[in-house]
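In: below are the sequence and a predicted model for it; my questions follow.
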Amino acid sequence: MNVVAIILAAGQGTRMKSALPKPLHEVGGMPMLAWSLNAAQAVGASRIVTVLPPHSETTQSWLGDIEFAIQENARGTGHAVLAAKDKLAGFLGVALVMFGDTPLITAATLSQLTQCIKDGADLAVLGFHAADPTGYGRFICAENGQLNAIIEHKDANDAERQIDFVNGGVMAVACPLLFDLLDAVSDDNASGEIYLTDIVHIANARDHKVVTCKTDEAEITGVNNRADLAKVEGIIQSRLRSAALDQGVTMRAPETVFLSADAIIERDVIIEPHVVIGTGTHIGEGSIIKSFSHLEGASLGPCCIIGPYARLRPGTIAGDGVKIGNFVETKNTNLAAGAKANHLTYLGDAMIGEQANIGAGTITCNYDGTNKFKTLIGDGAFIGSNSALVAPVRIGANAIVGAGSTITSDVSDDAIAIARGKQKNIDNAATSFRARAQDKKQKNNNQKK
């Protein structure tokens, strides 16, 4: 049976107080909308239609080739689903109605919903047992499991308000039944809106089978403001950490480590406290990421040692056993197996050969204010401390650059390059210098009196 996902993302998100559309706010390194899209794809949705508000060009651009429909006027959740009706004309199968601001929902839960339809139900509604059901629509269920109605909190009597099994909003509905039911929903209410939940009593009146599916409360937590965003981030981080631990990753203090959903961390990796693993990062087996390091868009081979206090920016590629130490920053740089940059260094737009050693304080001067240039450092090269390598420049294999050098020309293989001012020593000059300085200080003090 074909599955289509209708993802409702037409809310204005005014409580976020942001120029960025609410569905594009990130949790776990991905926009919230991406979590919903990924869940829908994982459950096998052959099509996805995202319902957006007018003037949503930013979100439309982010969606790329994914279909979208525009809800011209905000007239309720049912009206939002109707915005996708023309897109899905003639569709036969299961429609999953989801939300663009509930990133915690899983493919497993969505699969349970769609299975209800495949097993003969016409409509399945996701619910949960709320710790505090205040404000939620209550499920009124028959003994045979039929969902007879959803009673909103404000309309519920005292007995109904004691029910803690409440509406989570997500539904699976047979198509084209979904749109037949919505066409029958009235907007004759105080808000003049078309509510998606109204299809439940209409389906019952027409003798359709309506069932519920249970999940935990956290899974359908919605994001309406920055506090909700932080809450959801915490839950997602807990999930990501647990998954990493289950896959053989050691974390000394998991609660201090922040992971992106697309990060690949192989077994026997050790992550020390206060580390951020950003998007597009791959950490090879047996590597150690020391405290206070930040990795993003970096790919590490096996047995690398990173940090503490290292920053690996996008385009960093490290081979087997590479060492990148404290206060080292890399970007668009490839370090071959066994290369080392242990302290206080910037490597940008560089190719570092095998077993090369980069001394403390070294920088690749890769940018002239307009263009960026490459630095090439050969296998086994040794770059002395406090060196500036002005790109474009090549340091040959096994070459040595003397400490404190500013290198502006290529250095051949096995050569030694020294580029610094000549040292001059003046005997006993320090004594006379201090005497003159003391006299000057005394005169200044006398003038102030």
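Out: The structure has been received and is ready for your questions.
In: from here on, just use CA atoms for contacts and neighbour counts.
Out: Noted.
In: can I assume residue 366 is in contact with residue 376?
Out: No: using CA atoms under 8 Å, residue 366 is not in contact with residue 376; the gap is 11.1 Å.
In: mind listing what's buried in stretch 364-372?
Out: Using 16 or more other CA atoms under 10 Å as the test for burial, stretch 364-372 gives 364-366.
In: how close does residue 279 get to residue 95?
Out: Look at residue 279 and residue 95: by CA to CA, to the nearest Å, they are 31 Å apart.
In: wait, I meant residue 110
Out: Counting by CA to CA - residue 110 and residue 95 are separated by 11 Å.
In: these two: which has the busier surroundings?
Out: Set side by side, residue 110 and residue 95 show more neighbours around residue 95, with 27 against 24, by other CA atoms under 10 Å.
In: who's in contact with that one?
Out: 3-6, 172-175, 178 (CA atoms under 8 Å, 6 or more residues apart in numbering).
In: structure two is appended below for comparative analysis:
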Amino acid sequence: MFTPNSFFDLASFEYAGLFDGVEHVWDVLSRLEAYLTTHVPQENQILGDVHHGAFLVGQHILIEERAVIEAGAYIEGPCIIGRGCIVRHGAYVRAATLAGAGSLIGHATETKNAIFLPGSKAAHFAYVGDSILGNRVILGAGTKLANWRLGGGTITVKVNAQQYSTGREKLGAIIGDDSSLGCNSVCNPGTFLGPRCAIYPLTSVRGYHPANTVLKPPSS
């Protein structure tokens, strides 16, 4: 239920080795920073187009071919910005972000300890912390993937009356391939969405939802 393959097709992901041997998908986040530090040289590798006025801070930053970093974007290492990615003006890309090929980190979007699988998009005013976006996931403007419980404590998820502990105090959302979240939706800490889920705008989501789930706000 919580294996990476339950949420993502990793066959074409260049960095699929990050997931090797992982039983629970959230455990990938604990190894992400070390993986980036190991796989990216200490001296920053700039192969894409970094506009004048963009800020690259720290070491172990890889900007791959055809990636575009717009002026005013802030990127902190360790980090990989994959082939053909776009990081727009005003984006705040904090340490331990891995953006797969063709993904988009948009204006006023903040990322931290996060994985964007190929083609995923957080185009405007999103927060993606301690989270994984599957292939071709779309986050509408203002989407927040909250990663910290009110009052703190280990984040758990309940499925069919059984409680599962993630062992993490910070965990945002795990969002399966081809899911879409409408504008100003919120995923509470420890949200799990299977592939092809659809979340309507202004919806507050929590817990585990299997593939093809459609969620609307209570007033709909």
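Out: Yep, it's here. As the structure is a prediction and not an experimental result, all values here were calculated from the model.
In: circling back: now tabulate the contacts of residue 95 of the first structure in JSON lines and tack on neighbour count.
Out: Below are those laid out as JSON lines (neighbours: other CA atoms under 10 Å):
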{"residue": "3", "neighbour count": "24"}
{"residue": "4", "neighbour count": "24"}
{"residue": "5", "neighbour count": "25"}
{"residue": "6", "neighbour count": "30"}
{"residue": "172", "neighbour count": "32"}
{"residue": "173", "neighbour count": "25"}
{"residue": "174", "neighbour count": "22"}
{"residue": "175", "neighbour count": "22"}
{"residue": "178", "neighbour count": "22"}
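In: I'd like these written out as JSON lines, with distance to residue 295 of the first structure and secondary structure added.
Out: Shown next, in JSON lines, are the contacts of residue 95 of the first structure (distance: CA to CA, whole Å; DSSP: H, G, I helix; E, B strand; the rest coil):
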{"residue": "3", "distance to residue 295 of the first structure": "38", "secondary structure": "strand"}
{"residue": "4", "distance to residue 295 of the first structure": "37", "secondary structure": "strand"}
{"residue": "5", "distance to residue 295 of the first structure": "34", "secondary structure": "strand"}
{"residue": "6", "distance to residue 295 of the first structure": "35", "secondary structure": "strand"}
{"residue": "172", "distance to residue 295 of the first structure": "40", "secondary structure": "strand"}
{"residue": "173", "distance to residue 295 of the first structure": "43", "secondary structure": "strand"}
{"residue": "174", "distance to residue 295 of the first structure": "45", "secondary structure": "strand"}
{"residue": "175", "distance to residue 295 of the first structure": "46", "secondary structure": "strand"}
{"residue": "178", "distance to residue 295 of the first structure": "46", "secondary structure": "helix"}
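In: for these, which one is nearest residue 210 of the first structure?
Out: Nearest to residue 210 of the first structure, judged by CA to CA, of those is residue 173 at 9.2 Å.
In: so the closest one touches residue 117, yeah?
Out: Yes: applying CA under 8 Å, one finds residue 173 of the first structure in contact with residue 117, separated by 7.0 Å.
In: now list whatever residues contact both of the two.
Out: Here residue 173 of the first structure and residue 117 have 94, 123-124 as joint contacts, going by CA under 8 Å, 6+ apart.
In: so which of the residues you listed sit within strands?
Out: When these are checked against strands (DSSP state E), the matches are 94, 123-124.
In: and the buried ones among those, selectable in ChimeraX?
Out: Buried subset of these, written as a ChimeraX selection, criterion 16+ other CA under 10 Å:
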select :94,123,124
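In: ok, so of the ones in strands among the shared contacts of residue 173 and residue 117 of the first structure, who is nearest residue 381 of the first structure?
Out: Ranked by distance to residue 381 of the first structure (CA to CA), these are led by residue 94 at 62.5 Å.
In: my guess is the closest one meets residue 117, correct?
Out: Yes: using CA under 8 Å, residue 94 of the first structure makes contact with residue 117 at a distance of 7.0 Å.
In: overlap in contacts of those two?
Out: The contact sets of residue 94 of the first structure and residue 117 overlap at 172-174 (CA under 8 Å, 6+ apart).
In: I'd like the residues you listed as TSV, with distance to residue 68 of the first structure appended.
Out: Output for those, formatted as TSV (distance: CA to CA, whole Å):
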residue	distance to residue 68 of the first structure
172	19
173	19
174	20
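In: can you pull the contacts of residue 200 of the first structure?
Out: By CA under 8 Å, 6+ apart, the contact list for residue 200 of the first structure reads 123, 147-150, 210.
In: which one of the shared contacts of residue 94 and residue 117 of the first structure is nearest residue 317 of the first structure?
Out: Of all these, residue 172 has the smallest distance to residue 317 of the first structure: 44.3 Å, by CA to CA.
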